[in-house]
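Chemist: Return atomic coordinates for the entry below.
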Amino acid sequence: MRIRVVSSREEIFTLSPNERLVHLAFRPSNKDIFGLIETCPKVEVIQLPKSYMATVSKSIEMFLQMQRVQLLEGDVWGHRKDINEYYAVPSSVVEKIKVMKAEGKAADEIEKKVSRESKLNPAMVGYILNKETTA
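Modeler: Presented below is the predicted three-dimensional model:
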């Protein structure tokens, strides 16, 4: 599972229309979010750092809900954009989620444990849990 890291508003319009997970490493305006949805109609998740989440308007939150796009808080720890434009969620993390789900662990327990061990936000772990186990 890969998360596309976008570090500037100019970069939005160069994205592939097939992107599903996007991390915005800058403070997006409403126009940037609209541009992202227009450029990437298949996007399922937009992730923002915690400090930027508070500046997202209610109208954009409602727009994203209508588009069925999740807005998640989180970071891509240790990612270097100059080396790779994607942050890859380690396959070991995805496997751990699958194993815990198969063991019958509760979703919130999986989110807490995997989040603590992998530095992924619990909401992103929840997304992976739902996405990978239904695929």
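
Chemist: all contacts plus neighbour counts: C-alpha atoms, from now on.
Modeler: Noted.

Chemist: So the residue nearest the centre of the chain: helix, strand or coil?
Modeler: What sits nearest the mean C-alpha location of the chain, by Cα atoms, centre = their mean, is Gln47, with 4.1 Å. Following DSSP: H, G, I helix; E, B strand; the rest coil, we place Gln47 in the strand state.

Chemist: how about this one, so we can line them up?
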Amino acid sequence: MKIRVVSSKEEIESLGTNEEMVHLAFRPSNTDILTLVTKCPNVKALHIPTSYKRTISKSTQMFLDMKGIALIEGDVWGHRKDINDYSEVSDTVYESIDQYRKDGLSDDEIGAKMERELHMSTDLLKFLLKNRK
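Modeler: Down below sits the predicted model:
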């Protein structure tokens, strides 16, 4: 899965309508989130740093819930925006999920194991597990 990294509110206007997951590397206002959701009708998740998630209003969280858009905590470590606008979840992550499921592990066990192995955020792993069924 590709994660579109957005560094500023001005970049929201440059997003395509087909974006499914967006990482906001700035502190978004309610208006920024509404603009993004309007611009990207297919968005499934917004990925934001933990410190920024705390500032999202309850009304905006309810709006995202009603739209079926996940609000995911976490950072995109090691990504260089000057090289690529997208950060990508590796195919090996999905292969690991599939293998662990074949081995009979529950989604909670898979999430805990992969969080330790890959140093990915819990929320992102839960989202990937939920959408990999």
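
Chemist: TM between them?
Modeler: TM-score for the superposed pair, counting by TM-score structural alignment, normalised by the length of structure 2: 0.96. Supporting figures: 133 aligned residues with a Cα RMSD of 0.9 Å.

Chemist: hmm, back to that, so who does the residue nearest to the centre of structure 1 touch?
Modeler: Contact analysis of Gln47 of structure 1 by Cα atoms under 8 Å, 6 or more residues apart in numbering lists Leu21, Val22, His23, Leu24, Leu71, Leu72, Glu73, Gly74, Asp75.

Chemist: go again using 7 Å as the cut-off
Modeler: Val22, His23, Leu24, Leu71, Leu72, Glu73, Gly74 (Cα atoms under 7 Å, 6 or more residues apart in numbering).

Chemist: and the second one, helix, strand or coil?
Modeler: Three-state secondary structure (criterion: three-state DSSP) places His23 of structure 1 in strand.

Chemist: so it touches Val6, yeah?
Modeler: Yes - using Cα atoms under 7 Å, His23 of structure 1 is in contact with Val6, at 6.1 Å.

Chemist: neighbour-wise, which of the two wins?
Modeler: Between His23 of structure 1 and Val6, counting by other Cα atoms under 10 Å, His23 is the more crowded of the two (23 against 19).

Chemist: What separation do you get for the more buried one and Glu109 of structure 1?
Modeler: The gap separating His23 of structure 1 from Glu109 of structure 1 is 25 Å, by Cα to Cα, to the nearest Å.
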